[in-house]
Structures are given as C-alpha cells and as structure tokens.
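Chemist: How does the following fold in three dimensions:
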Amino acid sequence: MSTIWTPRLEDFSGSKYEQLANAIGDAITRGELTPGTKLPPQRRLADALGVTLGTITRAYTKAIYRGWVEARVGDGTYVRMLERKDTGPLDLATCQQAVTDQATILGDVMTRMGRDPVRLAGLLDYHATHSEVQQETVLKFLAKSGVNDFGGKLVFTQGAQQGLYAALAAVCAPGDWVLHEAWCYPGLNRAAEALDLNLCGIPLVNDGLDLDELAACIERHKPKAIYLTPNSQNPACIGYSESQRQRILALARANDIIIIEDDVNYCTSTEWSQPIWQLAADAQSVVYLSSISKRFAGGIRFGFMLLPARLLPRVNRIIHAQCWMVSPLLIEIGCELIRSGGIHQHRDAWITSLQQRFLAMAASLDLEAKSRGLNGRLTLPEGFRANNVIAALASKGILARSLADFGGPANGIRFSLGRIPRGEEDEVFSRIHTTLADVLNQGIAVV
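Modeler: Predicted coordinates for the structure are as follows:
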C-alpha cells in the first residue's frame, strides 16, 4: 500500500520538479521515507500538490537517476536508499547551515561541470589571476545582495578565515593593536597570535558596541584595525543598528583605522542589513569578508573579499605565500552554485521556526535567551556554569558550546539551531528542555 506522503515544496530550491526531487531525497535522508516504501501514484501526488502530471514524472525520473528510488514495471516507484547510519551525537556546538538539499545541488553542479571537459581542462592549470568570468559572477551576486564594489578589488580566498588573516597581515605590523567585539570569533585570536598582534575587546550592548569604550580604546592603543561582525554577531545573537554602524565608521575614518567587516554569518532576509562597506561607499576604509560556508555548506571553502585597491598587492602576496593560489576548480564550483541559484536556499522559514521554538523553550524555563541567524544564546542564572549543563547535554547526545570559548560569560551557552534535523525538532527541544530543567531544579553542578 502506498504512502500518503506529501512534501512542502516551498522548503526546497529550483523548479517544481526539482523541488519535489529534492524533497524526496531529503525525506529519505531523514528516514521519513524508509527503504521499500512505495511513493504515491503520480496522478494522486500531482493532485495533492496542485502540479501537472509531467512535473511528477520528471521529479520521479530525477530521483531514479540519483539512485534514491527505483521504478518497478507495473508496480510503481519504491525507495531503494540504504538505511541511515548512526552518526553519533547531534552537533549543536558547531555553527553550520541547515541540511536540506545541498548534497543533491552540489551533485548536479559537478555533473554539469563533468560534461564540459574543455571547461574542466582549463581549471586544472596554475592560474596567476582569477578569471574575469568568475569575478563577474561574484560581483553580480554581491550587487544583487545589496553590496557594490565601489571601485574596490575582489579577491578570492579559501574561506573567510584566510581572508581575515591576509587582511590583518596587510594592514598591521607585529606589535600593532586590533580592536574587536569582546565576545569574538576564536579564529581572530589564532590569526592575531600568528601575526604577533595585540587584541583589545570592546564590550557589547544591545545594538552593537559600547561606543564610549571604543573611543577610549582608540585613544589608548592607536589601533590599525577593528574587526567586527555587524550583521549577525556570534555568539551574542545581535545585529548592529545603522546608527551604530555610522558612528563606528566615522570613528574609524577620523583615526585612519581599517574596519575588517566579517559578513560570513548567515542571517535571514528580515535580519540582514546593509554592511558598513556599503554605508562607506568609498572602498577606502573597510575590508569586507564573506563566503558561502554559512550560506550553503562549511565544506565548500570558497571565500571572497572586497578591499581598498591600495591593499591589493600586499594581500595577493600574502595569499600567494600561503597557498600559491586559490583552487580555480573550487572557485568554479562556488561560482556555478551562484549561477545555478543553488546557493539561494529557501531556509529562512525553517530557521525562523527553530528560533521561535528555542525562545519559547527558554521562556518556559524563565531563562534569558536571544536568537539570530543559525544560533541561539542561552543565559543561565548566576551561580550556574555552562560547562556543567553542556556535560549533561552531551550525556543525552547533544553537543553545545560555552560562551566562555568566545570570551563571554561562564554561564552562557550557544546552540547552533541550524543543525536540528527536520522532523526531530520536538524530540531535540524536549531533550534540551528536560536536561536544563533537571540541572536548574537540582541547583547543583552536574558532571
């Protein structure tokens, strides 16, 4: 007997038939459609989804081509994918994008590239510079997102971390000071240590930095750079207001400081605001960093940066010294994801629903919480240590991270909500809620 399975096509990207094919793969991966399950008859599913019979046929054919299902003559279409293997604890400690149809989209991209041997052959050589077509692809993508180049220079990197290191090395000399958010991305510490730079953290407020403390630290240390994550601050889960961005920009210009703006962290369309680079509109006082790691998948180490033209020669030399060149093949995969629309995942509604459930769970325990982008931040009452709760959660198969890892308070916890599997939200939030309630009710350390 066939299942009455009916997916939500709007959760997936592409045309209608691609959305349905991706939904089939997603349901199989999550275990919603188990091996041996018969898919709904095509006409019945077409009526349920309000699409044409041809759309269903094309989707089923694509799913067969991908090896997910098999057609049995005279009997229908059945799931043939192997059972999912136990992958261990649920990792909510690492900030990563929600898993939907990335593997399928990447597979399609690589298949298309594989059908063009001339194009592939051109990507196998050493390249002293990036191709104009690749640069144009990324610049158009940024412009469509609301980020113009303003005459600045575009540089590709192996992830934004390499861009951060190169920008710091280009702007600073050993012993120079760099200002940053007090709760900060740990990768900055590693880059600063390697470059022998001094760091000074600026306290955070609800809409950005403590501007009085920022001004005082500028006067005290005469820094060469300020490192910021204004759109989606991790782990504080705040976004900078426009007035904050403008005032920080004015301070930087007045004191000849370069702002290194990290816009890697994912945020929904309603959370996103114009970056400081765009507000500056001069390509002189800001370095803008981004990548597709949090937009698509962390394993695709494709980053890019916009920077003042005067910094280009030094940045290029630094990247050249580190890796000779950024892989043209990797750049092309990233550009093809952009061209095909595969990078534009329809995940906002899903992430927003996880944020809302996280905040509701915290409210039911009378705990302070914030959520933005892929992350949720939880503050325990005074006297409770995050590491004790994190150990208790780990014993229940859930990994989380202490805010102390970012320079934050010892009673704060960060959860990467994007990794919660679809269909398992109730069970995951129930485990988190029960563990937190047990620790809070006991009032003692849990190891």
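Chemist: Going by C-alpha atoms from here, please, whenever you check contacts or count neighbours.
Modeler: Will do.
Chemist: chain center to whichever strand or helix holds residue 338: distance?
Modeler: Secondary structure here is read from DSSP states H and E; on that basis residue 338 sits in helix 328-340. When C-alpha coordinates are averaged (C-alpha atoms, centre = their mean, to the nearest Å), helix 328-340 and its chain have centres 17 Å apart.
Chemist: Need the contact partners of the helix or strand that comes right after it.
Modeler: Once the chain leaves helix 328-340, the next helix or strand it forms, by DSSP H and E, is helix 348-364. By C-alpha atoms under 8 Å, 6 or more residues apart in numbering, the surrounding residues in contact with helix 348-364 are 11, 98, 268-269, 368-376, 378, 417-418, 425, 429, 433.
Chemist: here's the other one to compare against:
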Amino acid sequence: MNHNHIYHFVSLQFDHSKKEPLYRQLYEKLLEAILSHNLSPGYPLPPVRKLAASLHINIGTVLSAYRELERNGYILTRRGSGSFVSGGAGLSSPPVSFDFSSPSDPGLYDMAHLTLDPAVFSAATLRSVVNRIIERDGSLAFSYTESQGYKPLRESVCRSLETHGILSSPCDIQVVSGSQQGIDVAARALVHPGDFVVMENPTYPGAAAAMRSCGARIIDIPTDRSGISMEALEKVLLKFHPRLFYATPNIQNPTGITYSQDRRISLLGLAKRYRFYILEDDYMGGLYNGNSAPPTLKSLDTHDRIIYLRSISSLFFPGFRLAFLIMPPCLAPSLKSIKQITDIATSGLTQRIFDWYLREGLWSSHLSSLRQACRMRLDFALDAAENYLPQSTSFIKPAGGLSLWITLPEGCSAEALSASARQKGFLFTPGSSFYIRQPSDSHLRISFSSVSLPVMEEGFRLLGTLCRALDRTQRSASI
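Modeler: Just a heads-up that it's a prediction; the model follows:
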C-alpha cells in the first residue's frame, strides 16, 4: 500500500496543556475529518507506527484512537491490510440502539413498541395445549431437539407455506430463537469484515446492528411508496458488489410500505444478475388487511437468491422467541452450523407448542382473529390521525402491521415532540432510530398495537396539540 498520504495528517496539532488525553484529542480530530468528508469512505489510514512517528506521539496513543473509532463504527480494521474509513457516503455510522421491552414505568402509555396487547392471546388455550403435549411426550417435551429444529414442526411449516406459494422441504427449514437470531445467523454466515451490505433507508435498527457486528460496511438505499429505488440500487451493485441485501418488502419496518410487483420482479432480476443474496424479513407475515397476503419474494424466487425469515413469536407469545429460515441449499451447511454454535437448539417445548397450533388449526384461527382486531385498530388510528394531526402532516396507509409512519410538518422536531409527549405520559418512537446515517428528525413511528382505543385517540390528540404548539413557538421566534 502506498503510504504517501501521510501528509494529510502531519498538520494535526495537540494541546498538551489540556487534561483531555492525547488519544482522545487524536480521536476527535480524525472523527472531525471523517464527518466533514475530508477522509472519504475507503480511505486508508496510516499505519499506527508511521502516524505515531510523524506526529511525535506514543504508538499506544494512536492505537487507542483507532480502536475507539473502530468501536464506534467509523473505521474498519483488516488484519494485514490496515485501517480504512467506513463512515459517511452511505456506509457505516455509529451503532444504533434498539429495545424490544415495554416501558418499566406503568404510568406511561406505550405507543412506541410493536408489542401486541396480551388480551389477544388465549392463555386458556395455551394451557390446554401444553398439558396435552406433556401428556403425550412426558419429560421428552423439555429435552433438546435437533439443532435444525423439531422435525414435525418443520413438516408443519412446509405445509403451511404451500398455501402462500412457497414450496420447501423440511431439510430447507432452520428453526431459530426469534427473528433477531435469524438475522444474526444469516449475517454471520454471509458477511465478512469489510463486505458491503445493502439495506433500506430507513430500516430496522436490530438488523443494522447485526450487520455491523460482522464488520459490514452498510450502504443505504432510499425508499418510496413502491419500495426501494431500483436505479440507486443498481448503481450500488455496479460499484460495490455487495454480498447481501436485507429487505422487508411486505409492511416494511418502520414505514409500512409494501413493494410493488414490478419492484419485486426487478429486485429478483438484479439478485440473479449481480449474484447477491436477499435476506427477506417477513416479520409481520400474516398480519395483512386485504383478503389475501401480498406475495413474498421467496414465492417468486426461482434461482435460490432468497433467505426467507419468518417470525412466529411476534404474532404469538413474544417471549417464546421463535422464528424460522428457509435456506438456499448452498448456504444450508453454514447457516445450520452457526445456529448450532449460537445456542445449540431452540426450546423444544416452544417448538412442540407451535407445531400443535399448526396441526390442529389453532394458528389459522388465531391469525384470523388477530387480523380482524388489528384491521379495526389500524382504521381507528388512520381516522384519529386524519382528525387530530395538522393538515401539513402526512402518513402512509400500510397494508397491515401495527404502526403508522408519520411525516411531521416542516420545522417540527420528532425528538422534541417525543420528549414533550413523555412528560404527558405517552411514548412515541422518533424516526431517527431507524436511519443508517444522517438521521431524519421529521418522522415518528406510532404504534397502535397495545393501547386501548380511547388511549390511542388521546395519544393522537396530544400529538396534534404538541405539533401546533411547537409550530406557534417557532413562528413567534422568527418574528
């Protein structure tokens, strides 16, 4: 590697009178250069020893600064190749946080988390199923299953998928302990440090975290109401040759958009042509509003480019942590191996419970009643948003799911609104949590999954009031 670029760094100056450690000063100066794009993505940083010598500082100082930059996602270090800038220009950014738990303060109304109202689940039915399984299997119900998953469940899943146009066999199915583990297993099987991964923007932050943990350099692609921009995607494919694309084509999280059929077909064509895999996260599979579910990418996949991920526990009992992958045959060995290394096997009892629900028709009945309840909640939320939010507010009517993606009036800060709402007893999710880089402060994700209808109405009324109050404050300040 040519190290003549060292001249970019010799002008760095340190204040030795400061109490701040030198490594921290170096970190901040390098970070400033990265964020201002003076150091562009892929730019090679000088070797530790060479930079230390040129700046007349200790090798450990440079090493500590580099480690801090890498820990926060701004650079990527490859053994034998050196350190490279990864932040900016659509690539990695600092790690994001994500939290699935409900608020610990019982005085708060939760319109932030996508957690279903516990009242939609029949504890009596679950108790009966568990008792019958124990009567049938005895203590075997609590033993390990094979790492790939309880075979009767995999058979039941295959039969269920046939009704949605997905043909698979039990050997293609890998049971995992929740969709987050499914994302992590796929990432670890496919992504190596320095590999490029494409993601929608905005996207699910848990997926971004899993990709970053594998050393991925993330490229974000903008979305519109029909899906991702195919023009932008093809430019990225030509330039970066990514290994994986993480997508939620049905009821996308957080926007609620559903890809058009044309976009789906174009995406599969690009996957075949450029030989990348698509991790299709069907996290809301089954929770649609129409008479039939929109097609999955997997149902259209004729070249084994799709790794299909379906969550079960998110629409069942969330604490059960249950999901499954449909694996392309060539990836199956590595996916199965990584799952086994991760936690040996998913709970055998949980798998037996869901298998019983599938075989006895209880799952179909549960989904039907759940769709009806969520359709009513969605219609109520849309009416409340129309009635209480300012006319300059916009939102997408999703094809299903448990939330609305709200675009706020110009000048309204989602972070400020969320903080004010919390003081009034309501939790909303600022949209900035879902962006790979350059977070937008003009969006909110509003969940209608667990609060009562009167509380939901009050939440939208409060949001409208806060929007108008903030707008009046800004107008007064500008006079």
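Chemist: Show me which parts of the helix holding residue 338 of structure 1 are buried, residue by residue.
Modeler: For helix 328-340 of structure 1, a neighbour-count test (16 or more other C-alpha atoms under 10 Å) marks 328, 329, 331, 332, 333, 334, 335, 336, 337, 338 as buried.
Chemist: How about stretch 266-284 of structure 1?
Modeler: Judged by neighbour count (16+ other C-alpha under 10 Å), stretch 266-284 of structure 1 contains these buried residues: 266, 267, 272, 273, 275, 276, 277, 278, 280, 281, 283, 284.
Chemist: what do you get for stretch 362-374 of structure 1?
Modeler: By neighbour count, with 16+ other C-alpha under 10 Å as the criterion, the buried positions of stretch 362-374 of structure 1 are 362, 369, 370, 371, 372, 373, 374.
Chemist: likewise stretch 421-441 of structure 2?
Modeler: 421, 426-437, 440-441.
Chemist: ok, now stretch 182-192 of structure 1?
Modeler: 182, 183, 184, 185, 188, 191, 192.
Chemist: Show where it falls in structure 2, residue numbers please.
Modeler: The aligned range for stretch 182-192 of structure 1 in structure 2 is 201-211, by TM-score structural alignment.
Chemist: residue contacts, the residue most central in space within structure 2?
Modeler: Closest to where the C-alpha atoms of structure 2 average out (C-alpha atoms, centre = their mean) is residue 204, at 2.1 Å. Applying C-alpha under 8 Å, 6+ apart to residue 204 of structure 2 gives the contacts 253, 254, 434.
Chemist: got it, and residue 292 of structure 1?
Modeler: If you count contacts by C-alpha under 8 Å, 6+ apart, then residue 292 of structure 1 has 264, 298, 300, 301, 302, 303, 334, 343 around it.
Chemist: now the strands: where do they sit in the stretch 351-479 of structure 2?
Modeler: Under the criterion DSSP state E, counting those that start in this stretch, strands of the stretch 351-479 of structure 2 are mapped to 394-395, 403-407, 426-427, 429-430, 443-447.
Chemist: Including distance to residue 124 of structure 2, could these go into JSON lines?
Modeler: As requested, those are arranged in JSON lines below (distance: least, C-alpha to C-alpha, whole Å):
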{"stretch": "strand 394-395", "distance to residue 124 of structure 2": "38"}
{"stretch": "strand 403-407", "distance to residue 124 of structure 2": "28"}
{"stretch": "strand 426-427", "distance to residue 124 of structure 2": "31"}
{"stretch": "strand 429-430", "distance to residue 124 of structure 2": "33"}
{"stretch": "strand 443-447", "distance to residue 124 of structure 2": "27"}
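Chemist: between those, which one is nearest to residue 182 of structure 2?
Modeler: strand 403-407 (22.7 Å; C-alpha to C-alpha).
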